[in-house]
Every structure is written in structure tokens, then in C-alpha cells.
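Only the shape, not the letters, is given here:
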């Protein structure tokens, strides 16, 4: 929070924007919309309600994940899928499921195995890119993902703020990793610094404000799967 406030302060004092200070252009980005873990019978209905979103992130557990994802595909036939097992799969389960997830239009599998089990990925190439999340907090953690994961998910809440997040993103990109920016739950104000980082990322998951009962005004504008920072100083940056 202090890091974000200092970015905002510097931008306002300088009559510029946090985007300009970071050296990135401000543009709307395509965000994933999350389908949380739920009873198997409820996945299709949830997906159907969000079928207009081009990119859906689906949380699953170790029990019946393939059935859940088939239900999502039936409810949202055109959406690309990010699958997030939240560390619940074994390496063996991941190896078994990955080819079938590819057939369902999955574009990314986020942190499928528990932190500490990543050595089990050595020598195996997944047919769907793997994205490290809880495994990576800082740039110093990147060696644990090398040759095992193809992308990393950066959340400013765990990386230490925008300054550290940008440093991590640039180091990871230099090492050949794809980039995703994610979020914890929160308002548009808490998501705003991540929109700077989103300009550097291949995948964006910034739907946190949509999961709140109410949001700060003015807040992010969501339309057709895209999220736009309003770029007004009343919010941030």
C-alpha cells in the first residue's frame, strides 16, 4: 500500500501518470473472469452466465476436475480457459490431465502442484503451458521455475508492490517466461497499480472488483471481457 501511494504521489506531483513513470502505455486489457470452485453440477450454469467473456479462469480441486472443465466448456463453448487447481494436484494427476485439458481449449494451467513438488516436473514438457503462482514471490525465486514452468503469475500483494512487481516482470521476461498479472479480492483502487503491470503481461486476471458487493466510485470499467483503468486522478496514478 505504501509503495502504491508513493507511485500515486510522484505522478500527481509531476503532473504525469504512473503509467508514464513506469515507461508503459496505458491501454485497456483483456481480463479473465473467474469461476470459483463449486459443486460439480453448478459449473455449467456459472460458465453459461459468463459465456460472453473471451477468457475464463476456472478453479478446480483434485476431485473430478475434468468433469468440471467439460461442464464449463459446454456452458461457454467459445471461451479460452485458464485452469487453476490451487496446488491440489499431484504431478501424476497433472501429467494425466494436461493432454485432455489441451483438447478442451485450455491455454494455461496455474500452479497445479504444491510448492515443493516442482522437481517432479523435471524432464517433462506439458502440452499446456504451466504458470507458477505461489512458487514465485520475488525475482530470487525464479530459479525454482526454470525449465519447469513457462509463465509466472505476479500478484502485487505478494511481490511487495508495483516497484518489486515490475522488477520481477522484467527479470522474468528476460529469462524467457511468459507473464500473468493476478489479484487477490479487492476494489478498483487496490487493482489500479496492477493495471500498470498488466501492460507487460500475456495474461491478465484483474476481476477482483466484480467479486465485491460494492466498488469504489469511479472504478474500473468492464466491457466484453476488457477492463479499462479510467485514468483519472480521483482513483490512482
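Structure's in. What do you need? These figures come from a predicted structure and were not determined experimentally.

Please make it C-alpha for all contacts and neighbour counts, starting now.
Fine.

who touches residue 184 in this structure?
155, 157, 208 (CA atoms under 8 Å, 6 or more residues apart in numbering).

Where does the second one sit, in terms of helix or strand?
The reference is to residue 157. In this structure, residue 157 sits in helix 156-159 according to DSSP states H and E.

Name the residues that touch that helix?
Residues from elsewhere that reach helix 156-159, judged by CA under 8 Å, 6+ apart: 137-138, 162, 164-165, 183-184, 194.

Show the subsequent helix or strand relative to that helix.
Following helix 156-159 toward the C-terminus (DSSP H and E): helix 162-174.

Return the distance of that next one from the chain's centre.
Computed by CA atoms, centre = their mean, to the nearest Å, the chain-centroid distance of helix 162-174 equals 15 Å.

Next up, a structure to set beside the first:
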């Protein structure tokens, strides 16, 4: 995280020195940003549905699974689908073993799930391959894909990887991951941790390179002291100020 912070500060300084926003330094189209998902954290079915009522206007939801019985997790998604017609992604957060992952994901195929992140514990690429080959829902590696050097072991095992600046060591590391993933035929998600607008905005500048975005960190932080990336119907709107384009938030 410290390395990533230094990298972001350096790119911000270079952009300000040259009078260009980060996306322009990278030669990217600021209008080519994807729609981000909004995360519903791990909870019991009743709490999950209460949260759904608060965020159902978002066009893409990511639902955290991996806790509770298999039947409870399947029923949670079934209940969400009865109430929500947007895009649904799931993230098991390493919560299943391979056998359980296959069984649960096969049951969830009927609910039009766009993708599943990290269904099993990191460190077993061949088990990830077995899951991927046994289900129709695309599998995306997260904890298994920290830096570009992790990706060769995942080739053919997953449909895509989640690139996070905090994991990759910043902009340079994330770009290396994206290039490597593309060379290996993998799709790319740009994600973030529960982070302030600084890190989320930096990630958003790379989002034109991605197939999917999961940059909802600022939604999950109360009283964020910074403003940066904005959202228009879930689509990421990049700031056009030099560097990262982050500024101090106006007083509430």
C-alpha cells in the first residue's frame, strides 16, 4: 500500500507538472469508462434484502457471498433476483472449496450472474481451473492475482482478473497486470479496496482499459475528505483537472 501511495503521488505530480489529467498522460479516452458495480457486503439474507432496497437504482450490483449455508446463499440470490433486474455479480471472497463452488454456481446459473470473483482460497490455480471448466458463470481471480507475476499460473484457469492498485503497487504495476492479462487472453476488472476518493479516482483513470469496473470505495466511506471521480448512472466520470484531479471536498 505504501508503494502504491508513492506511485500515485508521483503520477499526480507529473500530471500537474505537465498540466494534463492522468488519463491523458496514458493516452486514454475519458468517455470510454465502464459502469461500476455497487457492493452489498456479506450479511444474512434479511439484511442483504434491506440493503438491496437502498441501492436498487444502481445498474450493477456485486453481492458478497461465502458465509452461511449453501442453501442460504442460493436463496439470497434468488430473493435478489425477484426484486432486481439489473446486472448481478457475486464475490465469494475465497469462501468455498472447489466442490462447493461448483455445486453453488451451478445452482446460481439460472439467475443470470455476470461473473463470480475468487470462489475458492488463493493458491490453487488448478482447482480454479476445475471450477471454471465445470460452470457457465465466468470466474475472475482477485486474491490469486496480486501482481503481473501471478498471472502466468492463472492462464486458462479463469476468465479474468481483478486489478487493484493497492495490490499491484500503483499505476505502473496495474498497467503491467493489464498488459499481461490481455496477452494471456484474460479479461480485466479494475477494482478498489474500501478506499478514499484518491485511490478510487486513480483506479478510475485506468478504467477505459477494463472490461468491468468495481470502483465503489467512495460510496462506502463516510465523510470522505476528498472529491474526485464522479458517477452518472453508475458510469465513471473522470475529473479533467491535471494529475489525478482530486480536490478537497467542500465542507458539508
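Cool, got the structure. Please read all numbers here as calculations on a predicted model, not as lab measurements.

now the helix holding residue 157 of structure 1: which residue numbers in structure 2?
Using TM-score structural alignment, helix 156-159 of structure 1 lines up with residues 165-168 of structure 2.

once aligned to structure 1, how far is that stretch on average?
Comparing stretch 165-168 of structure 2 with its match in structure 1 after superposition yields a mean distance of 0.5 Å (mean CA distance after the TM-score superposition for structure 1).

What segments of structure 2 are helices?
Secondary structure of structure 2, counting by DSSP state H: helices at 2-18, 22-25, 45-55, 70-83, 98-108, 125-134, 165-168, 171-183, 197-206.

Out of those helices, which one sits most buried?
helix 197-206 (a mean of 27; mean count of other CA atoms under 10 Å).

how far off helix 171-183 does that helix point, in degrees?
The directions of helix 197-206 of structure 2 and helix 171-183 differ by 40 degrees, with axes from the mean of the first three to the mean of the last three CA atoms, to 10 degrees as the criterion.

which residues are contacting helix 197-206 of structure 2?
Against helix 197-206 of structure 2 from outside (CA under 8 Å, 6+ apart): 8, 22-23, 28, 30, 33, 164-165, 171, 190-192, 215-218, 224, 226-229, 236, 238, 244-246.

one more time with 6 Å, if that's ok
23, 218, 226-229, 244 (CA atoms under 6 Å, 6 or more residues apart in numbering).

Serialize those residues to CSV and add fields for distance to residue 109 of structure 2.
Formatted as CSV, these follow (distance: CA to CA, whole Å):
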residue, distance to residue 109 of structure 2
23, 37
218, 31
226, 40
227, 38
228, 37
229, 33
244, 39
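
Would you mind giving the helices of structure 2 as CSV with distance to residue 152 of structure 2 added?
Compiled in CSV, the helices of structure 2 are given as follows (distance: least, CA to CA, whole Å):
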stretch, distance to residue 152 of structure 2
helix 2-18, 22
helix 22-25, 28
helix 45-55, 36
helix 70-83, 31
helix 98-108, 21
helix 125-134, 10
helix 165-168, 15
helix 171-183, 8
helix 197-206, 22
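
Relative to residue 89 of structure 2, which of those helices is closest?
helix 70-83 (10.0 Å; CA to CA).

Check the offset of the closest one from the chain's centre.
21 Å.

May I see the PyMOL selection of the buried members of the contacts of helix 197-206 of structure 2?
Burial among those is assessed by 16 or more other CA atoms under 10 Å; the matching PyMOL selection reads:
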select buried, resi 23+218+227+228+229+244
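
Show me the one of the helices of structure 2 that comes nearest residue 157 of structure 2.
Per CA to CA, nearest to residue 157 of structure 2 of the helices of structure 2: helix 125-134, 3.9 Å.

neighbours around the residue nearest to residue 33 of structure 2 when sequence neighbours are not counted, how many?
Once flanking residues are discounted, residue 33 of structure 2 sits nearest to residue 208: 4.6 Å by CA to CA, 6 or more residues apart in numbering. When counting by other CA atoms under 10 Å, one arrives at 19 neighbours for residue 208 of structure 2.

how much space between the equivalent of residue 208 of structure 2 over in structure 1 and residue 26 of structure 1?
Alignment note (TM-score structural alignment): residue 208 of structure 2 maps to residue 199 of structure 1. From residue 199 of structure 1 across to residue 26 of structure 1, the span is 7 Å (CA to CA, to the nearest Å).

now swap in residue 125 of structure 1 and tell me
From residue 125 of structure 1 to residue 26 of structure 1 the distance is 35 Å (CA to CA).

Alright, that wraps it up for me.
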